[in-house]
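Participant: Just a sequence and a predicted model for now, questions to come.
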Amino acid sequence: MRIKFAYDKNKDLEIEIPDRNLLSIAHARFPDPVHDPVAELKRSLSNPIASLKLSEMVDGHEKVAIVVTDMTRYAMDETVSELLLEELHRAGVRKENIYFLIALGTHRPMTHGEIEQKLGKRIANEYAVYNHDCRNDLVDLGCSSAGFPMKVNRKLMEADVKITVGVIEPHLFAGYSGGVKTICVGLAGMETIGSTHSLKVLSDPRTKLGVIENNIFREFLNEMAERVKVDFTVNLVLNEEKRLVAAFSGHPIKSFESAVKFTRSCVEVPVPEVADVVISCPGYPKSVNLYQATRAANTVVLGPRPVVKESGVILIPARCEDGLGDENYYRLMSSFASFEELKDRLFTRGFAFGEHKAYILTRILSYASIVMSDCEIEDAILKKIFLSKISTLQEGIDQILKKNPRAKFLVMPNGVNTIPRLEG
């Protein structure tokens, strides 16, 4: 069978796998995007889940904080923000009592120009907009029941009404992103972010991609949201082209759970059995650097159950024209002469803040090999972090079939946002 999928911004890859060797093609299936996104958002705001409408929740004298994601995420921010403002002003809230908080987490501050692109020029210039600082101006809310420190943005806590906007998509720690994560990570202090991105959390068997039930990280987010007293969330489900499929607004937890239930029906795909080889394509823009491109292996091994055989192969076609991406993981992994030494260091002694990517990659490599294809990064650089490289994806397929003519292939055209689930 010939299979074609997006590889780069302006280029597709076409491969051929014999029918007898093709186990399945696992691809997220979204409904058609809504014809009128504004109408869908208004419907969601007018029919909130387990919550009062925003206009019934506020009065003209209260301070309102609207929390939005930063430039690394797209959430229809200008459109959603304008509709939220319309709702708030209808309830009598004055412009000077509304402000926006950019949920940066540990990322750099956004420039005024970037904020204009994110929220639109009108909002950026007529309303107060603040970049979060994870090291300063924080409020200490104590610790969670699991012992995680809860430090959060001071301006958020000064608001009488707290609104957050996010996108629902698979997430390695939280099961699915969106909901209160925008606040509980995006507006958290460095100590909070570091402790929840630690060996304790990532090695916990309850921390799984695509799983929100009994997930230690998600439980922390929900507990912190209650401590912070988040009032209202807007959760968007976007397809692979970033077009709106559905919106879920209302109660911070219950609206999120409804959104996840819907998203699961789109991105979680049944596969009949584990494969010898999984071809997982990150697609553009995840393909621009190695840090992002290797996320295509996460859903293969770290989802509900691995879908590649132990000691199997994960093939990732990605150009990686921008190189390694964040280099903290590479610096750490390449400092070890052997993979066993690296495993011992990360699995027993843990890792510093910002090094969790090294731990994730090492966990995957402990289970299966990662082979990059159609990649601009030199072989010698990849070998230093225990990855392999083949010139083209088709060459990789042909070599595997030459060694094992009965090898079974699972193909994931959008490996980052598709969660394969073993049947039975």
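Facilitator: Thanks, I have the structure now. Numbers count the residues shown, from 1 in each chain.
Participant: alpha carbons only for contacts and neighbour counts from here, please
Facilitator: OK.
Participant: Please spell out which residues along stretch 111-119 are buried.
Facilitator: Neighbour-count burial for stretch 111-119 flags 115-116, 118-119 (criterion: 16 or more other CA atoms under 10 Å).
Participant: out of those residues, who's nearest residue 371?
Facilitator: residue 118 (36.2 Å; CA to CA).
Participant: and the host helix or strand of the closest one, what other elements does it pack with?
Facilitator: According to DSSP states H and E, residue 118 maps onto helix 112-119. Packing partners of helix 112-119 (3 or more CA pairs under 8 Å, 6 or more residues apart in numbering; DSSP states H and E): helix 77-90, helix 121-126.
Participant: And for the very next helix or strand once past the last one, what's in contact with it?
Facilitator: Secondary structure here is assigned by DSSP H and E; on that basis, the next helix or strand after helix 121-126 toward the C-terminus is strand 128-131. The contact list for strand 128-131 (CA atoms under 8 Å, 6 or more residues apart in numbering) reads 96, 98-104, 109-110.
Participant: again, only this time at 10 Å
Facilitator: For strand 128-131, the surrounding residues in contact (CA atoms under 10 Å, 6 or more residues apart in numbering) are 65-67, 70, 95-105, 107-112, 115, 119, 123, 155, 187.
Participant: go on, stretch 134-151?
Facilitator: 103-107, 132, 152-158, 184-196, 216, 219-221, 223-224, 227-228.
Participant: Now list the buried members of these.
Facilitator: The buried subset of these - by 16+ other CA under 10 Å - is 103-106, 132, 152-157, 184-196, 216, 219-221, 223-224, 228.
Participant: and the most centrally placed residue in the chain, what is it in contact with?
Facilitator: Taking CA atoms, centre = their mean, the centroid of the chain lies closest to residue 171, which sits 4.3 Å from it. Contact analysis of residue 171 by CA under 10 Å, 6+ apart lists 177-178, 208-212, 298-299, 303, 416-417.
Participant: Would you mind checking those for buried ones?
Facilitator: Using 16+ other CA under 10 Å as the burial test, those include 177-178, 208-212, 298-299, 303, 416-417 as buried.
Participant: Assign the residue nearest to residue 295 when sequence neighbours are not counted to helix, strand or coil.
Facilitator: Of all residues not flanking residue 295 in the chain, residue 416 sits nearest, at 6.0 Å (CA to CA, 6 or more residues apart in numbering). Secondary structure, DSSP: H, G, I helix; E, B strand; the rest coil: residue 416 is coil.
Participant: hang on, residue 416 packs against residue 303?
Facilitator: No. The pair residue 416 and residue 303 fails to qualify as a contact (CA atoms under 10 Å) at a distance of 11.1 Å.
Participant: so what sits against both of the two?
Facilitator: 170-171, 297.
Participant: What are the boundaries of the helices in the stretch 101-250 of the chain?
Facilitator: Here the stretch 101-250 of the chain has its helices, by DSSP state H, counting those that start in this stretch, at 112-119, 121-126, 154-158, 181-184, 190-196, 199-202, 216-228.
Participant: Put this next to the first one:
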Amino acid sequence: MEEQVEIQTVRVPQRAYYGDSELELELPANWEVVLKPMPGWDAPALSNDQIRAALAHPYGSPPLRELARGKREAVIIFDDMSRPTPTSVLWPLVVEELHAAGMIDDQIRFIVGLGMHGSHTREDMVRKLGEEALRRFPVYNHNPYEHVTYVGDTRQGTPVEVNNEVWACDLRIGIGSILPHPFAGFGGGPKLILPGVVSARTITHNHGPLQTAIRARAAGTLAPGHLRNEIWQDMADAARLAGLHFKVDAILNGHRQVIGVFAGDFEAEWDEGVKMAKRVYATSPEPDADIIISNAYGKSNEGMISAWSPGQAVGKPKDQVVVITSPQGTVVHYLLGDFGKRAEGTLARERMLPPNVESMTIYTPYPEKSALLMFTRAGNVVESDWSRVIRKLADRHPARARVAVYPDLTVQYIDQAGAA
């Protein structure tokens, strides 16, 4: 007769854009579990009227309805499925502003800022924008390989080639979120332009030679939470050259709800927004943990971001479990992805175990060997049966274990001051 083991249950969010539900993870009852949500996890969502008020009081810019007066064509650039922004909540209020200026629907189009990610289907667009947007407006994918215009070089020497449709419009608006980013410090602000709607040549220089040069002299600045590092400054130069007129950035809670909105000039609003972002997303580490469970929710189709979030493995050596529950699978990335055993993106590289991590298990109910190949080459194991994950960890920790559970390490980040 099989011995019955007492269990405890921990719930983490899963399936962003696909029902946004909770996943129950069963752990041995004698393990000490420490849940590590970010400070803003349950902050209340803003009402539409509160969002309207933020749009009416922009930073460093006249209100959008004033900018839009007399304009012929408007483009609204929005982030893709790799970001948790609830764009369907925000775009109707942006369009209200354009209508107040006298623009009509036929003067407005949407473009998804894919950067080097794969194109979106109609289903993807509906999940981001809702059915109404696709009925009323043309919605386009960005193509980084064609239909771009050279508009100048950044101070770091990045040649900026911007989407032709974006460049042709005399009013350029962006909708996104300010979120921690692995090497830009924080997203939002100019990042919807570079990499969002520029060419492969532009992105390759920013993500490749420029990043390599910066890492050689100031590697510590290329991490979540670092403000205005050189990569971000290069993106800001590109956005200024591309003529981004008005940016709307959201701050999100742990449920993908909007809890703050900052709008206006993309640098001015970002400077204000990151103040709130740090308060909302910065999370203290758990140095005494034996095991860390790094859940990927908001950016679940780039779920391995949660594996390398700096600072989570401080203290004693740890075992790590990365939880990814994305029915969409891993986002296609033309620069960083694998496209065959002998074909990979220009900047693809193998990923080693993070510092202080002794073993890594990637748990996903949606396994895809090709997409996770670059991670499993380092000896990481992919499992789709949670009981096998627990058996492996229990063998390594036969008595008891202290477990830190981070509900979404693609959105929250470890406060490096707290990790020191």
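Facilitator: Here it is on my side, so go on. Just so we're clear, the structure is a prediction, and the values are computed from it rather than from any experiment.
Participant: Once they're superposed, what TM-score comes out?
Facilitator: Aligned and superposed, the two chains score 0.78 in TM-score terms (TM-score structural alignment, normalised by the length of the second structure); 394 aligned residues with a CA RMSD of 3.8 Å.
Participant: Where in the first structure does stretch 48-68 of the second structure fall?
Facilitator: Mapped onto the first structure using TM-score structural alignment, stretch 48-68 of the second structure spans residues 38-58.
Participant: how far out from the middle of the chain is that stretch?
Facilitator: Averaged C-alpha coordinates place stretch 38-58 of the first structure at 25 Å from its chain's average position (CA atoms, centre = their mean, to the nearest Å).
Participant: before we move on, what about stretch 198-215 of the first structure?
Facilitator: 14 Å.
Participant: Pull up the distance across that stretch, start to finish.
Facilitator: 15 Å (CA to CA, to the nearest Å).
Participant: Any buried residues in it, and which?
Facilitator: 198-199, 201-202, 206-212, 215.
Participant: go on, stretch 272-281 of the first structure?
Facilitator: 273-281.
Participant: nearest to residue 37 of the first structure, of those?
Facilitator: Comparing these against residue 37 of the first structure with CA to CA places residue 281 closest, at 28.7 Å.
Participant: picking up where we left off before, closest to residue 408 of the first structure out of the helices of the stretch 101-250 of the first structure?
Facilitator: Between the helices of the stretch 101-250 of the first structure, helix 199-202 lies closest to residue 408 of the first structure; by CA to CA that is 30.0 Å.
Participant: tell me what the helix or strand that contains residue 358 of the second structure is packed against?
Facilitator: Here residue 358 of the second structure, judged by DSSP H and E, is contained in strand 357-363. Secondary-structure packing of strand 357-363 of the second structure (3 or more CA pairs under 10 Å, 6 or more residues apart in numbering; DSSP states H and E): strand 291-296, strand 318-324, helix 373-376, strand 381-383, helix 386-396.
Participant: can you give me how far it is from the chain middle?
Facilitator: 22 Å.
Participant: measure the closest residue to residue 310 of the second structure other than its chain neighbours to residue 191 of the second structure for me?
Facilitator: Leaving aside its chain neighbours, residue 310 of the second structure sits nearest to residue 414 (6.6 Å; criterion: CA to CA, 6+ apart). Note on residue 414 of the second structure: its distance to residue 191 of the second structure, by CA to CA, is 22 Å.
Participant: Equivalent analysis for residue 131 of the second structure, please.
Facilitator: As judged by CA to CA, residue 131 of the second structure and residue 191 of the second structure stand 26 Å apart.
Participant: Between those two, which is the more surrounded one?
Facilitator: The neighbour count for residue 131 of the second structure versus residue 191, taken as other CA atoms under 10 Å, is higher for residue 191 (27 against 14).
Participant: That one maps to what in the first structure?
Facilitator: In the first structure, residue 191 of the second structure lines up with residue 181, judged by TM-score structural alignment.
Participant: ok, back up a step: what residues of the match of stretch 48-68 of the second structure count as buried?
Facilitator: 40-42, 44-46, 48-49, 51-55, 58.
Participant: Just those: which are in helices?
Facilitator: Members of the buried residues of stretch 38-58 of the first structure lying in helices (criterion: DSSP state H): 40-42, 44-46, 54-55.
Participant: Let me know how buried the equivalent of residue 295 of the first structure over in the second structure is, in neighbour terms.
Facilitator: Applying TM-score structural alignment, one finds that residue 295 of the first structure aligns to residue 305 in the second structure. Burial of residue 305 of the second structure is recorded as 19 neighbouring residues (other CA under 10 Å).
Participant: Mean deviation, the longest helix that the second structure contains versus the first structure?
Facilitator: Longest helix in the second structure by number of residues (criterion: DSSP H): helix 266-281. Comparison of helix 266-281 of the second structure with the first structure after fitting gives an average deviation of 1.5 Å (mean CA distance after the TM-score superposition for the first structure).
Participant: In the first structure, point out the residues matching that helix.
Facilitator: Aligning helix 266-281 of the second structure against the first structure (TM-score structural alignment) gives residues 252-267.
Participant: now do stretch 238-245 of the second structure
Facilitator: Using TM-score structural alignment, stretch 238-245 of the second structure pairs with 224-231 in the first structure.
Participant: How far does that stretch sit from its chain's centre?
Facilitator: That offset, for stretch 224-231 of the first structure, works out to 21 Å (CA atoms, centre = their mean).
Participant: Which residues does that stretch contact?
Facilitator: Under the contact criterion CA under 10 Å, 6+ apart, stretch 224-231 of the first structure has outside partners 51-52, 54, 57, 141-145, 148-152, 156-157, 160-164, 179-181, 183-185, 188, 218-223, 250-253.
Participant: thinking residue 160 of the first structure is in contact with residue 58, fair?
Facilitator: Yes. Using CA under 10 Å, residue 160 of the first structure is in contact with residue 58, at 8.6 Å.
Participant: Give me the common contacts of the two.
Facilitator: The contact sets of residue 160 of the first structure and residue 58 overlap at residue 64 (CA under 10 Å, 6+ apart).
Participant: could you list every residue that touches the closest residue in space to residue 259 of the first structure that isn't next to it in sequence?
Facilitator: Nearest residue to residue 259 of the first structure, sequence neighbours excluded (CA to CA, 6+ apart): residue 248, at 5.9 Å. Taking CA under 10 Å, 6+ apart as the contact definition, residue 248 of the first structure lies against 40-41, 43-45, 47-49, 168, 179, 233-237, 254-260, 262.
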